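*Asks:* After the sequence you'll find the predicted model.
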Amino acid sequence: MRKKFHFLLLFFCGMLTLNAQEYLDCVRKVKAYLDRNYASGWPLYATEEQKLLDIASSDKSRKEKAAEIRKTFPKVFELSEAEKKYLASAMAGDAKAQNDLGWCYLNGDGVKKDYRQAVYWYKKSAAQGNIYAQNNLGWCYENGNGVEKNLNQAFFWYSKAANQGEMYAQNNLGLCYYFGNGVEKNLNQAFYWFKKSAEQGYSVAQHNVGVCYENGYGVYKDRYTAVSWYRKAAAQGYEDSKKVLRNMGYSY
């Protein structure tokens, strides 16, 4: 059914002229809506798809078809503020907008929280090389949000982003090595990636570097250096570092 639908959609859209832009936009929006829900395992996909096919193949004018599409699929055109801001660009292939829209769905920011939709857009963006989406997709795989939990996939996406310099992914990759999530435990690699992230100013990674120096994890044991990294993180307000410093006898 999906192959038939895509063939007919291309056929109908190929016949359009610039004067039929409204109709084309309607078809594209509904197609994207159906495809997103199909990817989420939506059981009504075939029924809803047939509705669009029936409208597209009718003898009505394109203007009438556009009006009927809007009436038949009202939810598609009832956009939230977040969707109004990002959806058009995301559908057009803008990787940044795709990641931003995924973030909105993940956090319920301006739109109803929907982890599956978040993963859908993160995948689109990550496939285009967006390092922030790659890290976010890794987080979804690590925690099983919107997708089946898969630590190997989490490690894969963290690695892609970390190797391109994304500091949150670098810390997350360090944690994978530290705990042995999706990869064999390796404290040397954990320290390496924590430090990469910490050097970019990420407070959580700075704290983790401090932990490594304090305990000799993947690096020589050095209390003085550990304190210096805890101080860096604490200066940015990281509470765990403040607590450690107080426990070590430093006022903070």
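*Replies:* Everything's here; your move. Residues are numbered from 1 along each chain as shown.

*Asks:* alpha carbons only for contacts and neighbour counts from here, please
*Replies:* Fine.

*Asks:* hey, where'd the helices end up in the stretch 151-252 of the chain?
*Replies:* Taking DSSP state H, counting those that start in this stretch as the test, the helices found in the stretch 151-252 of the chain are 151-162, 167-179, 187-198, 203-215, 223-235, 239-247.

*Asks:* Is it possible to get a markdown table of these that adds mean neighbour count?
*Replies:* Formatted as a markdown table, the helices of the stretch 151-252 of the chain follow (neighbours: other CA atoms under 10 Å):
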| stretch | mean neighbour count |
| --- | --- |
| helix 151-162 | 23 |
| helix 167-179 | 25 |
| helix 187-198 | 24 |
| helix 203-215 | 25 |
| helix 223-235 | 20 |
| helix 239-247 | 17 |
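
*Asks:* Turn those helices into TSV, columns for distance to A82.
*Replies:* Shown next, in TSV, are the helices of the stretch 151-252 of the chain (distance: least, CA to CA, whole Å):
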stretch	distance to A82
helix 151-162	25
helix 167-179	24
helix 187-198	30
helix 203-215	29
helix 223-235	33
helix 239-247	32
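
*Asks:* looking at these, which is closest to Y141?
*Replies:* helix 151-162 (5.1 Å; CA to CA).

*Asks:* can you map out the helices along the stretch 1-150 of the chain?
*Replies:* 2-14, 21-39, 45-56, 62-72, 74-77, 81-91, 95-107, 115-127, 131-143.

*Asks:* just checking, which of the ones you listed sits deepest inside the structure?
*Replies:* Compared across the helices of the stretch 1-150 of the chain, helix 131-143 shows the largest average neighbour count, a mean of 26 (mean count of other CA atoms under 10 Å).

*Asks:* and the angle from it to helix 95-107?
*Replies:* 30 degrees (axes from the mean of the first three to the mean of the last three CA atoms, to 10 degrees).

*Asks:* Tell me how far helix 131-143 lies from the chain's centre.
*Replies:* With CA atoms, centre = their mean, to the nearest Å as the basis, helix 131-143 stands 6 Å off its chain's centre.

*Asks:* Use this one as the comparison:
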Amino acid sequence: MMASVVANGNRDGQALVLKGVDPETCLIVFKNHWAQVVKILEKHDPLRSSSTLPSLGVLSISSGSSGGSRFGPIPGDEASAVQNYVEHMLFLLMEEESGQAGAMGPILEFVVMENVMERLFVWSLRREFTDDMKLEQLKMYEMLVGQSRQPLLHHKPILRPLMMLLSSCSGTAAPAVEAELVLLLHQLCCVLAKDPSILELFFHTSEDQGAANFLIFSLLIPFIHREGTVGQQARDALLLIMSLSAENERVALHVAENTYFCPVSPTKLFLFLSCLHLVCQ
């Protein structure tokens, strides 16, 4: 029950609506929407406090369960209200420009301070986390990562729920979810290739999940022998990771010590993936 926000043709029209609107007004609208969402979240959540959000380890996320206690169904009108509010909120976040000297815009700062993304994800996770919900959230992050006007992945309150979502999709058997998962992973690898400074944050976030590994790498491996678009995107993404290993010692050590490619040097693995990519095209 998350926002089914997909960047389609109406985005340009919405962007025109925001032209000339001052950031303070956008922030006020965002906060008002969030206040309405919080009312509904707390109404159906017995914890009723952001301070009691469980850690990733406590949630025990898996692809076959919701990872936490399930509560009763949300009335359709309230579910639609949350979806509409969140769609507008995400659009405002996506369209916001960075502040002076690259500082966070006011909406992003509010999202980080209030832990908005994780609260939304955990609330969904406590109910039946269906393939449709996973698909919607993957598309949501694909849009945010690819189209946001300011960098989002530098901020742990954005990155952490993203990694929670990726972990929850591990081992999924739904083709649509697999395709969207690989697409998002490929997009993340492209971002990492352009901004390697984010790499350390990805490692630290993986450690939060109780595993000192590079989650993106682990999730890509099952798809590298696939045919079609999914396999091609997985191989492309893994090639980007291997190119990073030449410059980042931590990535290289992870590939050498924490994966089943242990006997293969990163250079040889890079060549292998390049050949596999050419053969499968």
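*Replies:* In hand now; what should we look at? Here the structure is a predicted model, which is why all the values come from computation and not from measurement.

*Asks:* Report the TM-score for the pair.
*Replies:* Superposed pair, TM-score by TM-score structural alignment, normalised by the length of structure 1: 0.37. Supporting alignment: 155 aligned residues with a CA RMSD of 5.9 Å.

*Asks:* Output the helices of the stretch 1-150 of structure 1 as JSON lines; include the columns distance to L245 of structure 1.
*Replies:* Shown next, in JSON lines, are these (distance: least, CA to CA, whole Å):
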{"stretch": "helix 2-14", "distance to L245 of structure 1": "60"}
{"stretch": "helix 21-39", "distance to L245 of structure 1": "48"}
{"stretch": "helix 45-56", "distance to L245 of structure 1": "56"}
{"stretch": "helix 62-72", "distance to L245 of structure 1": "61"}
{"stretch": "helix 74-77", "distance to L245 of structure 1": "53"}
{"stretch": "helix 81-91", "distance to L245 of structure 1": "41"}
{"stretch": "helix 95-107", "distance to L245 of structure 1": "33"}
{"stretch": "helix 115-127", "distance to L245 of structure 1": "38"}
{"stretch": "helix 131-143", "distance to L245 of structure 1": "29"}
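
*Asks:* Touching, L138 of structure 2 and L184? I think so.
*Replies:* Yes: between L138 of structure 2 and L184 there is a contact under CA atoms under 8 Å: 7.0 Å.

*Asks:* how much space between the nearest residue in space to H207 of structure 1 that is not next to it in sequence and W157 of structure 1?
*Replies:* Nearest in space to H207 of structure 1, with sequence neighbours left out and distances taken as CA to CA, 6 or more residues apart in numbering, is Y230 at 5.3 Å. Y230 of structure 1 sits 28 Å away from W157 of structure 1, going by CA to CA, to the nearest Å.

*Asks:* next one: W121 of structure 1
*Replies:* Counting by CA to CA, the gap from W121 of structure 1 to W157 of structure 1 is 15 Å.

*Asks:* for the helices of the stretch 1-150 of structure 1, which one sits closest to Q189 of structure 1?
*Replies:* When the helices of the stretch 1-150 of structure 1 are compared by CA to CA, helix 131-143 sits nearest Q189 of structure 1, at 18.0 Å.

*Asks:* same for the closest one, what does it pack against?
*Replies:* Applying 3 or more CA pairs under 8 Å, 6 or more residues apart in numbering; DSSP states H and E, one finds that helix 131-143 of structure 1 contacts helix 115-127, helix 151-162.

*Asks:* one more time with 10 Å, if that's ok
*Replies:* Packing partners of helix 131-143 of structure 1 (3 or more CA pairs under 10 Å, 6 or more residues apart in numbering; DSSP states H and E): helix 95-107, helix 115-127, helix 151-162, helix 167-179.

*Asks:* With distance to A46 of structure 1 added, can I get these in JSON lines?
*Replies:* Shown next, in JSON lines, are these (distance: least, CA to CA, whole Å):
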{"stretch": "helix 95-107", "distance to A46 of structure 1": "25"}
{"stretch": "helix 115-127", "distance to A46 of structure 1": "19"}
{"stretch": "helix 151-162", "distance to A46 of structure 1": "30"}
{"stretch": "helix 167-179", "distance to A46 of structure 1": "39"}
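
*Asks:* what about these, which gets the closest to L34 of structure 1?
*Replies:* Minimum separation from L34 of structure 1 across those (CA to CA) falls at helix 115-127, 12.1 Å.

*Asks:* distance of L108 of structure 2 from L90 of structure 2?
*Replies:* For L108 of structure 2, the distance to L90 of structure 2 equals 10 Å [CA to CA].

*Asks:* same thing with V145 of structure 2?
*Replies:* To L90 of structure 2, V145 of structure 2 is 11 Å away according to CA to CA.

*Asks:* and for the two, which residues touch both?
*Replies:* Taking CA atoms under 10 Å, 6 or more residues apart in numbering as the contact rule, V145 of structure 2 and L90 touch no residue in common.

*Asks:* Identify each buried residue in stretch 184-199 of structure 2, please.
*Replies:* Burial within stretch 184-199 of structure 2, assessed by neighbour count using 16 or more other CA atoms under 10 Å, is assigned to 184-193, 198-199.

*Asks:* what does stretch 27-46 of structure 2 give?
*Replies:* Residues of stretch 27-46 of structure 2 classed as buried: 27, 29-31, 33-34, 37-38, 40-41 (neighbour count, 16+ other CA under 10 Å).

*Asks:* Okay, Y192 of structure 1 and G174 of structure 1: tell me how far apart.
*Replies:* For Y192 of structure 1, the distance to G174 of structure 1 - CA to CA - is 7 Å.

*Asks:* Looking at L108 and L90 of structure 2 now, which is surrounded by more residues?
*Replies:* Remark: of L108 of structure 2 and L90, L108 carries more neighbours, 24 against 21, as counted by other CA atoms under 10 Å.

*Asks:* and the closest residue to the more buried one other than its chain neighbours, what helix or strand is that in?
*Replies:* Closest residue to L108 of structure 2 apart from its sequence neighbours, by CA to CA, 6+ apart: L93 at 6.4 Å. Secondary structure assignment for L93 of structure 2, by DSSP states H and E: helix 76-95.

*Asks:* hang on, the earlier thing: any residues in contact with both of L138 and L184 of structure 2?
*Replies:* Common neighbours of L138 of structure 2 and L184 (CA under 10 Å, 6+ apart) are L166.

*Asks:* quick revisit: looking at it, the residue nearest to H207 of structure 1 is touching N208, isn't it?
*Replies:* Yes: at 8.5 Å, Y230 of structure 1 counts as touching N208 under the criterion of CA atoms under 10 Å.

*Asks:* Find the residues that touch each one of the two.
*Replies:* Common contact partners of Y230 of structure 1 and N208 (CA under 10 Å, 6+ apart): 214, 241.

*Asks:* Which helix or strand contains the closest residue to L162 of structure 2 other than its chain neighbours?
*Replies:* In space, L162 of structure 2 comes closest to Y141 once its chain neighbours are excluded; the distance is 7.3 Å by CA to CA, 6+ apart. Taking DSSP H and E as the criterion, Y141 of structure 2 maps to helix 131-147.

*Asks:* Sounds good, over and out.
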